[in-house]
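A.B. asks: Next input, structure requested:
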Amino acid sequence: MTSPRPTAAVLLIGDELLSGRTRDINLQQIAQYLEPLGIPVMECRTVPDIQEEIVAAVNALRAKYTYVFTTGGIGPTHDDITADAIAAAFGVGISEHPDALREMAARYAAMNTEFTAPRRRMARVPDGASLVANPVSGAPGFQTGNVFTLAGVPQIARAMLEDIGPRLQTGAVVHKVTVKGKGLREGDLAIRLGEIDAAAPAVSVGSYPWYLGPDNNGVSLVARSVDAAALEAVRLQLVALSESLGIKPEIEA
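C.D. replies: The predicted structure follows:
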C-alpha cells in the first residue's frame, strides 16, 4: 500500500549517548533502511534513562509522525526502563509475553545458560504489543501502536528492522543525485544555487562542503525529489553551475 508521505522519527535512549561514552549509529542505519521505502526520518531526539523524559518524547513524536523508532533500554539491567516507559506512554500495563518467554527459555537452555530473573525482564512488553523478532540474541523488540522499540546495540537494531519492514506503509521513493566538485566554494555558488532551488519546488537542493586539507576540499551539491524528470533537470543545472566556475564535477547517484 502506498501513501504520499509517511514519516518517521527516531528516539535514541540512554545516558551513555548523552555522556559521549557511546557513539550512535542507529539513526544512520534506520534512516538508510527507511529511505528506499519512501519514509523519511523527519526528527531525532536523544533522551536519558529517565522514565518521564522517555514518556514525554514518545507521546510527542507518535502524535506527530507516522512511525517512531526507539533504540536502547530493553536489556536485563536496572537502568533498562524503556519497556516500562512505553507502557506508561500508552497507558497500559506490562507483563511477560508468553511467546517471548518460551523462545528465550529455549534459547538459554540450548546454550546451557541459566535463564535468570534479570534475563526474564527482557520478555516483558507493554500489554497488547506485538513482538519484533531478534535473530541475533533472541530477546525481542516490540511494536506498540505506531512505535517500534528496538535494542540499542546497532547490530541487533539493524536485524530487527527486517521484521519491521513488511509492516510499514510505504511512500513515494525519493531519488537523489550528488554533484561533487573538488575546489568548489559555497560563497562562489550561493546566489545561483538559491535561484536553482527556488525555481524547482519539487526538488530539494542542499550544499555540503568538505575539508580534508588544502588539496582536498570542495562542495557536494545534493538534490532530492520523487519527480525523476524534475531531478534530472536540476542535475544538469548543478553540473553547469560547477563547470561555469571552472570545475568539472563528479556525479553520484
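
A.B. asks: Going by C-alpha atoms from here, please, whenever you check contacts or count neighbours.
C.D. replies: OK.

A.B. asks: Which residue, other than its chain neighbours, is closest to the residue most central in space within the chain?
C.D. replies: The C-alpha lying nearest the average C-alpha coordinate of the chain belongs to residue 30 (C-alpha atoms, centre = their mean; 3.1 Å). Once flanking residues are discounted, residue 30 sits nearest to residue 158: 7.4 Å by C-alpha to C-alpha, 6 or more residues apart in numbering.

A.B. asks: Sequence B follows; please return its structure for comparison with A:
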Amino acid sequence: MSNPTAAVLLIGDELLSGRTRDINLQQVAQYLEPLGIPVMECRTVPDIEAEIVAAVNALRAKYTYVFTTGGIGPTHDDITADAIAAAFGVGISEHPDAIRDMAARYAAMKTEFTAPRRRMARLPHGASLVANPVSGAPGFQTGNVFTLAGVPQIARAMLEDIGHRLQTGAVLHKVTVKGKGLREGDLAVKLGEIDAAAPLVSVGSYPWYLAPDNNGVSLVARSIDPEALARVRQQLVELAESLGVKPEIEA
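C.D. replies: Below you'll find the predicted structure:
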C-alpha cells in the first residue's frame, strides 16, 4: 500500500491580501511528518464559496486527506462550513453535541450564547466533531476532509483530536548538512549527480544569506530508507569538505 498523502487548503481573504501571515501550513506539515503523511500540495483561496468548493473537491479526490483552515468563526464571511456541505452535496444545520458543549462553555463563562456564536455549531450533515480545547467551537471531519480554525493556536490544538483518525505511513527520515560559506553555484553539478544516483532519497539545496560573513547552504536529504539516507549523508559531507567547508550535521 502506498503512503497516505495530504493537502492543505488555506481559506481567507486576509491571507491573499497579505494582512495575515500563514503558519498553519507549517503546523499541519510538521504534525503529519512523523506520522508518515507528507503534505504534497497547498492552495490558498478567498472567502468565495464556489472557489472553496472547487478546491475542496479537487484536493479530496487527489489526496488521502485534506486539511482546511479558516472560515469557521461567527461572522458573515465565515462560510467554510457551508462550502464544505456544498462540496459534499449535503445539508447543514446545528449539531446537537456542538450546541450542548458550546452552551455549557458559554454558561460557565457567564457569556451570552448569541445567534452569531451558534453559527459555529453548524456542521455539514454526517460530519463528526473535532475537539477545540482552546475556545470550544469545534472543527469537523467530513469524509477525508478535516476543517480547522484559522487561528494558529486553535488549529494546532485541533490536530490533537485528528491524529488517531489517520492512516499512518512509513516515517520520512531527514538529515541536514549545513555548510557556512558554501555556494550553490559551486556544488550544483555534483549535487545533481548525488540526487540522480539515489532514487530513494530526495535531496534539496537551501541557501541562506544573513550577512556578508554569515551565509551558506543547507543540503537536506529525506528518505523512508535509513540506509540509503546514510549513504547520501556521507556524500553530502564529502561534497562540502571537497569545497573547503567543514559542515555541521543536523538530524
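
A.B. asks: picking that back up, corresponding residue for the residue nearest to residue 30 of structure 1 in structure 2?
C.D. replies: Under the alignment (sequence alignment), residue 158 of structure 1 pairs with residue 156 in structure 2.

A.B. asks: Identify the residues contacting that match.
C.D. replies: 24, 27, 28 (C-alpha atoms under 8 Å, 6 or more residues apart in numbering).

A.B. asks: likewise residue 136 of structure 1?
C.D. replies: 155, 156, 159.

A.B. asks: Within the helices and strands, which one has the second one?
C.D. replies: Residue 156 of structure 1 belongs to helix 154-164 when assigned by DSSP states H and E.

A.B. asks: Tell me roughly how far that helix lies from structure 2 on average.
C.D. replies: Compared with structure 2 after the fit, helix 154-164 of structure 1 shows a mean deviation of 0.2 Å (mean C-alpha distance after the TM-score superposition for structure 1).

A.B. asks: Which residues belonging to that helix are considered buried?
C.D. replies: If you call a residue buried by 16 or more other C-alpha atoms under 10 Å, then helix 154-164 of structure 1 has these buried ones: 154, 156, 157, 158, 159, 160, 161, 164.

A.B. asks: what separates residue 203 of structure 1 from residue 197 of structure 1, distance-wise?
C.D. replies: 7 Å (C-alpha to C-alpha, to the nearest Å).

A.B. asks: In terms of packing, which of the two has more residues around it?
C.D. replies: residue 203 (24 against 16; other C-alpha atoms under 10 Å).

A.B. asks: residue contacts, that one?
C.D. replies: 197, 223, 224, 225, 226, 227, 230, 231, 234.

A.B. asks: how about the helices in the stretch 101-250 of structure 1?
C.D. replies: 117-120, 154-164, 186-198, 228-244 (DSSP state H, counting those that start in this stretch).

A.B. asks: wait, which of these is closest to residue 9 of structure 1?
C.D. replies: helix 154-164 (14.3 Å; C-alpha to C-alpha).

A.B. asks: What's residue 86 of structure 1 aligned with over in structure 2?
C.D. replies: Aligned partner of residue 86 of structure 1 by sequence alignment: residue 84.

A.B. asks: residue in structure 2 matching residue 212 of structure 1?
C.D. replies: Checking sequence alignment: residue 212 of structure 1 goes with residue 210.

A.B. asks: Check the gap between that match and residue 216 of structure 2 for me.
C.D. replies: Taking C-alpha to C-alpha, one finds residue 210 of structure 2 at 9 Å from residue 216 of structure 2.

A.B. asks: Please say which of those two ends up with more neighbours.
C.D. replies: Higher neighbour count among residue 210 of structure 2 and residue 216: residue 216, with 19 against 8, using other C-alpha under 10 Å.
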